[in-house]
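Trainee: A structural model of the following input is requested.
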Amino acid sequence: MTINKVMVVGGGGQMGNGIGQVAAVAGLDVTLVDISQEDLDRGLRRIDKSLERMVRKGELTDADAKAARERIGTSTDLEATGAETDHAIESIIEDVELKQDVFRRLDAVCRPEVILASNTSQFAISKIASATNRPDRVIGTHWFNPPPVMRLIEIVRGVETSDETLETIQQLAKRFGKETIVCEKDTQGFLTSRLIMILVVEAMRIVEEGVATPEDVNRACQLAFNHAMGPLATADMGGLDTFVKASEAMTHHFGDRFRPTQGLRALVNAGHYGYKTGRGFSEYGEAR
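Mentor: So this is what the prediction gives:
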């Protein structure tokens, strides 16, 4: 099928607005959907700042940035938007029951051929797909933060995801200018989350044991392993509140090696979630 219109559910959030921006830059018409216009306006402001940075860096012309921005609309009506879309991407908080509810609602209004994708970083795609009558057209597209910068989309097949669905999403990712890997087994945390989370949790333990500061842990991974950013900075960017939930889910499936540390819980209990609150394992000034 031809995909020209894309909707992003959770489009006001940190990941959702970035996904919408990528699709718009690639020439698709995008509708960001969220529960309030306030959330959507915040997402649009982030997109505006991101596009401005890309123009300053010479990654986009001013004309291309303006054209991309004009292709982005917003809505608080999921059903009305879903009835008109060619492809739906869910990017809400990591709560599997909420995700299932979104997919149930999308399934009821989207055309039968429309593929529904989840940006989950950990939940079984088959469990999300079970809320629909089209499990063969449900797939995981795990983006990385920030979506306009990161090159990879991890594609995750559910038990019933069809070959045609996989091929369509791989081709769409190429239109987005992204590279892909495929997680063939629908397992908790997929490939990338299992790898990064075990590194992040160990980095947290190192800090709590007083072995090194967060800054030196991050710097070690950047300089020794050529990581673009350190593991604690990665956790701060993604949100420590989100990381706690993901860590607890991974612990349930794979054991104590993924268990969230007490220091992490203390930061989250104090309302320090990382970039979005201005403080996590490091200080960032104003909330972002």
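Trainee: every contact and neighbour count from this point should use C-alpha atoms.
Mentor: Noted.
Trainee: what ranges do the strands span in the stretch 51-200 of the chain?
Mentor: 72-75, 87-90, 115-118, 138-142, 152-157, 179-183 (DSSP state E, counting those that start in this stretch).
Trainee: Throw those strands into CSV and include mean neighbour count and distance to T165, thanks.
Mentor: Below are the strands of the stretch 51-200 of the chain laid out as CSV (neighbours: other Cα atoms under 10 Å; distance: least, Cα to Cα, whole Å):
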stretch, mean neighbour count, distance to T165
strand 72-75, 19, 25
strand 87-90, 24, 11
strand 115-118, 26, 7
strand 138-142, 29, 8
strand 152-157, 24, 9
strand 179-183, 16, 12
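Trainee: now the other sequence, so there's something to compare against:
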Amino acid sequence: MTVESIQNVTVIGAGTMGHGIAEITAMAGYSVTLQDVDSDALAEGYRRIEWSLDKLAENGVIESVDTVAGRIDTETETASAVKNADVVIEAVSEDLELKRTIFEDIDGHASTDAILASNTSSLSVSKIASEISRPERAVGLHFFNPPVKMDLVEVIYGAKTSDQTVDRALSFVNSLDKKPIEVQKDVFGFVVNNILHGFIDEPAWMVSRGEATIPEADAAMVHCRNYPMGPFELADLSGIDIAYDVRQAGDIPIPPVMQERVDAGEYGRKAGVGYYDYENGDGPMYEQGDGVTFDTLHVEACMANKAAELLEQDVTTVEDIDTGMQLGAGFPVGICERADEIGLGTIVQKLSTFHEKYGESRYEPAEYLVQLVEEGHAGVAAGAGFYEYDTE
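Mentor: Below is the predicted model:
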């Protein structure tokens, strides 16, 4: 069911995310314009939409490919693409200056009532919208890849985003049959990627320090803790170069093992080699017993600490953190729920040990986490932690 005040949606950028967002928006009944300055990229994006719709029709997800595809027009000119749009979603690559330029262009041609949304996965919505005339209309809509399959969308406030804009954006996301979580402050990485950095980076630091091997880390997180992929396997799939660029943009320390792969051009699956060899090898190579000595608590403690920092800063809620990690990252349970199961006192002790040993700020226990423990809210066994539990 579409939102009554929204009829026409324009998606800027016909790449993987852009054409995916255009597809699900058309599936929800909206009239969609897919815009890209590159006519070849635009044609390829539309072809991929048709291919995907054919597969969905074969599986009975949609009744008519022609009906859905017929709701999508293509356009190379920004002005004509956005002039009648109620929502404009920018979905180009993670380049702040490019996104800022596109937002300024959109701002000059779109209706004054239109929502201007960025599909950024980590960059500041406030900075992207810093030069437009109506920043109160700007919002982040972070869809996850691939949009057709992934149910989560992060809805992010910029510094000047109005509550009315967020309310409309939340209604729009719900109308796409997606689950929104609200990110109330414009922090780098938002919710999911902030916590996911700990899942990917901490094992990389451990390998860089000689404390573990790549197969040990992946085997432990998959077979011992039930994550859908190991951290190195995931990095290879999503692109080590992309992870590297994001961390540079956020001024996040880069583990040496990641730096080595980028320097060698070994970006993962798309390059044929990354942490694993996909050309001359069999890709991820780890067995169930490989990870028995790997310190999984180290990784989960760091993720829980980041969750506590987000709560301490009033970025979001416990429930939205756990929903985000399950729907956006495929975690078996939310990280706050898992931390309560482990015990928050155990997590604080682990973090304190590493903070004393390495002196790195990311290991310093969040004040909120320490406060919970001091108040006796140490997790499931105590009857309360991030959540409250019925112990009767």
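Trainee: please state their TM-score.
Mentor: TM-score for the superposed chains, counting by TM-score structural alignment, normalised by the length of the first structure: 0.85, backed by 275 aligned residues with a Cα RMSD of 2.4 Å.
Trainee: which stretch among the strands of the stretch 51-200 of the first structure comes nearest G239 of the first structure?
Mentor: strand 138-142 (16.0 Å; Cα to Cα).
Trainee: returning to what we had before: could you dump the strands of the stretch 51-200 of the first structure to CSV with distance to D64 of the first structure?
Mentor: CSV is the format used below for these (distance: least, Cα to Cα, whole Å):
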stretch, distance to D64 of the first structure
strand 72-75, 13
strand 87-90, 23
strand 115-118, 27
strand 138-142, 26
strand 152-157, 23
strand 179-183, 22
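Trainee: among the ones you listed, single out whichever gets nearest to V96 of the first structure.
Mentor: strand 115-118 (10.5 Å).
Trainee: who does the closest one touch, helix- and strand-wise?
Mentor: If contacts are counted by 3 or more Cα pairs under 8 Å, 6 or more residues apart in numbering; DSSP states H and E, strand 115-118 of the first structure sits against strand 87-90, strand 138-142.
Trainee: gap between W205 of the second structure and A110 of the second structure?
Mentor: From W205 of the second structure across to A110 of the second structure, the span is 46 Å (Cα to Cα, to the nearest Å).
Trainee: between those two, which one's more packed in?
Mentor: Just comparing W205 of the second structure and A110: by other Cα atoms under 10 Å the higher neighbour count belongs to A110, 22 against 18.
Trainee: how about the contacts made by the nearest residue to the more buried one once chain neighbours are set aside?
Mentor: Counting by Cα to Cα, 6 or more residues apart in numbering, the nearest residue to A110 of the second structure once its immediate chain neighbours are dropped is K83, at 4.7 Å. Applying Cα atoms under 8 Å, 6 or more residues apart in numbering, we find K83 of the second structure in contact with 109-111.
Trainee: one more pass at 10 Å, please.
Mentor: 8, 10, 106, 108-112, 114 (Cα atoms under 10 Å, 6 or more residues apart in numbering).
Trainee: same thing with I206 of the first structure?
Mentor: Applying Cα under 10 Å, 6+ apart, the residues near I206 of the first structure are 200, 212-214, 217.
Trainee: I'd like to know which of those are buried.
Mentor: The neighbour count (16 or more other Cα atoms under 10 Å) marks 200, 213-214, 217 as buried among those.
Trainee: now those in CSV, with distance to L267 of the first structure and secondary structure?
Mentor: Below are these laid out as CSV (distance: Cα to Cα, whole Å; DSSP: H, G, I helix; E, B strand; the rest coil):
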residue, distance to L267 of the first structure, secondary structure
V200, 15, helix
T213, 16, coil
P214, 14, helix
V217, 18, helix
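Trainee: and the two most separated of the residues you listed?
Mentor: Of all pairs in those, the most separated under Cα to Cα is V200 and T213 at 13.8 Å.
Trainee: which residues of the stretch 1-150 of the second structure fall in helices?
Mentor: 16-27, 39-58, 65-69, 78-82, 96-107, 125-128 (DSSP state H, counting those that start in this stretch).
Trainee: mean shift of the fifth one relative to the first structure?
Mentor: Right, the one you point to is helix 96-107 of the second structure. Aligned to the first structure and superposed, helix 96-107 of the second structure gives a mean residue distance of 0.6 Å (mean Cα distance after the TM-score superposition for the first structure).
Trainee: how near is A67 of the first structure to I93 of the first structure?
Mentor: According to Cα to Cα, A67 of the first structure stands 29 Å off from I93 of the first structure.
Trainee: same question for L28 of the first structure.
Mentor: Counting by Cα to Cα, the gap from L28 of the first structure to I93 of the first structure is 24 Å.
Trainee: right, and the helices of the stretch 1-150 of the second structure - which one's nearest G265 of the second structure?
Mentor: Evaluated over the helices of the stretch 1-150 of the second structure, closeness to G265 of the second structure peaks at helix 16-27, with 22.0 Å, by Cα to Cα.
Trainee: much appreciated, bye for now.
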